[in-house]
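have a look at this fold, sequence not included:
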């Protein structure tokens, strides 16, 4: 019998959090998000005083500072919705696969969506904003199925490491194919080279309006899958014993995540690591109950991506660093840390 003094402490993510603690953290997260939103409209190549921010939010555009705030509002809204979508999709993917390394970027889902959009534009003349979203979702779905199939081959099935390796290889291959498609086409190379990195620059309420219905549907599917994901976390056999139709439940939740990834990639490009970092951080605050984890991941994803966009605008004034680069700088060390942790086999 293990001595009390040498007993391994429970994982922080596995400890059940009281409801009042979760509500407190939710309030902190909402207030943090509000401050980040305020920073997003105040900081950039031109710093805007608080008085001008309030005036611009009230509809005034009398000064350059107030006009700058007005232009930053759609960018802030886009960063919020894309960050929420990627954070929520990452939490669902980790729940569906029971894989702590699951992330739309790491598993190749975002790059599959990018390849589909670039191919459709270059060879089929795709111009419709709504068409972008449908094509991106199709590419994301095909890529997700392909990576999961490859990662499931061999002994042990779809282990986290095998899925991560399959996703990394697929992402690298798809990135090369995107470059091969874009380079000969000078008419689209300039715009797609920036889009390929991932960013929220050039946002407008019109662009947001095209993608918002798809994000709303994907978000609803994911949130409604919370109880099912809790059952799947117990293992397939026990979930089936509790009355869950395991294959259907897993497929439904995965569809919601794919819709979110495809829609987000269509409008902002392949932004990585948000779906990896956010769910792990939120588990420390909420535990593993997906009824709490999924809304927290959406809010934290919105906060992370918006903050990354602010950092990208501030560190390289008057130019800017695309948000996809900033999230990669944040997420890559975190990914290495997760891989190096002992006993990282499943959630």
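Yes, it's here. Small disclaimer: the values here were computed from a predicted structure and weren't measured.

every contact and neighbour count from this point should use C-alpha atoms.
OK.

host element of the residue nearest the centre of the chain?
By Cα atoms, centre = their mean, the chain has its centre lying nearest to residue 86, at 1.8 Å. Using DSSP states H and E, residue 86 maps to helix 64-97.

what about that helix, distance to the chain center?
Put simply, helix 64-97 sits 9 Å off its chain's centre (Cα atoms, centre = their mean, to the nearest Å).

sorry, back to before: the residue nearest to the centre of the chain touches residue 277, doesn't it?
No. The criterion here is Cα atoms under 8 Å, and residue 86 misses it with residue 277 at 10.4 Å.

list the buried residues of the helix holding residue 86.
65-70, 72-97 (16 or more other Cα atoms under 10 Å).

by contact count, what packs against it?
helix 19-42, helix 50-57, helix 205-224, helix 226-232, helix 246-268, helix 274-286, helix 290-314 (3 or more Cα pairs under 8 Å, 6 or more residues apart in numbering; DSSP states H and E).

for residue 186, which of those helices is the nearest?
helix 246-268 (20.5 Å; Cα to Cα).

report all helices and strands that the closest one contacts.
Packed next to helix 246-268, using 3+ Cα pairs under 8 Å, 6+ apart, are helix 64-97, helix 109-124, helix 129-152, helix 205-224, helix 226-232, helix 236-241.

what would these look like in CSV with distance to residue 281?
As requested, those are exported to CSV (distance: least, Cα to Cα, whole Å):
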stretch, distance to residue 281
helix 64-97, 11
helix 109-124, 22
helix 129-152, 24
helix 205-224, 19
helix 226-232, 18
helix 236-241, 26
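
what's the closest of those helices to residue 17?
helix 226-232 (15.1 Å).

so for the closest one, what gets flagged as buried?
Quick answer for helix 226-232 (16+ other Cα under 10 Å): 226, 228, 229, 230, 231, 232.

in which helix or strand would I find residue 325?
Here residue 325 is assigned to helix 323-340, by DSSP H and E.

what are the buried residues along that helix?
323, 324, 325, 326, 327, 328, 330, 331, 334, 335, 338, 339.

before we go on, here's another structure to hold up against the first:
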């Protein structure tokens, strides 16, 4: 009498794994769709709520192009641009944070800690001082190149004489380079009144750009960075198993890491150029997304695309309504992000990992 081999199993066992995978996929899709609806609700609230009280009927008339008044200027030139900008910047910083934490395998890494934002800011400042750049288009390109060069430099310093990525060395290199660039930038702005005046508003981090054309310039580079992040997500899952295993699975490790750095530079450079440096989004959102997605980098990235705008637009709404003169979104995110950073640091200290 022949007995079935252990590998063959029963038909029910053979269907168990695909069925479990389908159920998990449906669950992830349902959670993502729910978050998208919540984001749409927050975006709607962002159009209706602000420092100045405007009747909902007036807001609807303005959005339908049926009204032309002082209120329409507030809605069309302030609330609508900052809502759209929140969608772009939130997604860019959240996805960049997920990429940085993935390639460095450091749960405390984000664009600010690794000096990427400082690099983007420094190059914008250098353009103002040396080239007299004033246009947002020039700021965008300078911020992109600054973020790119800083990312590559931090990566090579962190991997110098190392056979593989050293998360501790990359983090220390990023903190040191970021502090150096921030110190030099502060010295330049203090000695140059023109640069100080130009950077004073931009360097604080705000969504209040009052110009949709500025946001439109960042759409393509941010979309390119997000698409790149989605494309390399399966390879990053392999890298999470270790570089040797990833290479055994056919993953081009160095190419994937450099592709991630390029995507990070696109995302951080563009976001920083149009909104200034906004901290903690890239730190907090990947952890929230990871709790929903598990270890799958593709789902983590998809959640980050939604959760980043959800957090930053909510923070912007809070900043508008709790103070008469409005509190900039970077300050609100810092109030939320600082306790989260302390909590994450304690988790790492206590358990060695999150």
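Nice, I can see it. Worth saying up front: this structure is predicted, and the values here are computed from it rather than measured.

picking that back up, tell me the one of the buried residues of helix 323-340 of the first structure nearest residue 141 of the first structure?
Using Cα to Cα, these come closest to residue 141 of the first structure at residue 324, 21.5 Å.

what does the closest one correspond to in the second structure?
Here residue 324 of the first structure is matched to residue 330 in the second structure, going by TM-score structural alignment.

and residue 88 of the second structure, what's its match in the first structure?
So, by TM-score structural alignment, residue 88 of the second structure is matched to residue 81.

my guess is its match contacts residue 302. True?
Yes. Contact status for residue 81 of the first structure versus residue 302: in contact at 6.4 Å, counting by Cα under 8 Å.

so residue 228 of the second structure sits against residue 259, correct?
Yes. Counting by Cα under 8 Å, residue 228 of the second structure does reach residue 259; the two are 7.5 Å apart.

which residues touch the match of residue 88 of the second structure?
residue 302 (Cα atoms under 8 Å, 6 or more residues apart in numbering).

try the one 3 residues further on
Shown in contact with residue 84 of the first structure (Cα under 8 Å, 6+ apart): 297, 298, 299, 300, 301, 302.

filter these down to the ones also in contact in the second structure.
Shared with the second structure under both residues aligned by TM-score structural alignment, their matches' Cα atoms under 8 Å, the contacts from these are 297, 298, 299, 300, 301, 302.

got CSV for the residues you listed, with neighbour count and distance to residue 205 of the first structure too?
Listed next are these as CSV, based on neighbours: other Cα atoms under 10 Å; distance: Cα to Cα, whole Å:
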residue, neighbour count, distance to residue 205 of the first structure
297, 31, 24
298, 28, 20
299, 24, 20
300, 28, 22
301, 32, 20
302, 30, 17
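
how about the aligned residue in the first structure for residue 243 of the second structure: what's its closest non-neighbour residue?
If you follow residue 243 of the second structure across to the first structure using TM-score structural alignment, you land on residue 236. Leaving out its chain neighbours, the residue that sits closest to residue 236 of the first structure by Cα to Cα, 6 or more residues apart in numbering is residue 246, at 6.5 Å.

that neighbour maps to what in the second structure?
That one, residue 246 of the first structure, aligns with residue 253 by TM-score structural alignment.

columns distance to residue 285 of the first structure on top of the buried residues of helix 226-232 of the first structure, output as JSON lines?
Formatted as JSON lines, those follow (distance: Cα to Cα, whole Å):
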{"residue": "226", "distance to residue 285 of the first structure": "17"}
{"residue": "228", "distance to residue 285 of the first structure": "21"}
{"residue": "229", "distance to residue 285 of the first structure": "18"}
{"residue": "230", "distance to residue 285 of the first structure": "17"}
{"residue": "231", "distance to residue 285 of the first structure": "20"}
{"residue": "232", "distance to residue 285 of the first structure": "21"}
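
from those residues, which is closest to residue 241 of the first structure?
Distances from residue 241 of the first structure to the buried residues of helix 226-232 of the first structure, taken by Cα to Cα, are shortest for residue 231, at 9.8 Å.

so the closest one touches residue 243, yeah?
No. The pair residue 231 of the first structure and residue 243 fails to qualify as a contact (Cα under 8 Å) at a distance of 9.4 Å.

what number of residues lie near residue 342 of the first structure?
7 (other Cα atoms under 10 Å).

same thing with residue 113 of the first structure?
33.

before we move on, what about residue 35 of the first structure?
Neighbour tally, residue 35 of the first structure, other Cα under 10 Å: 13.
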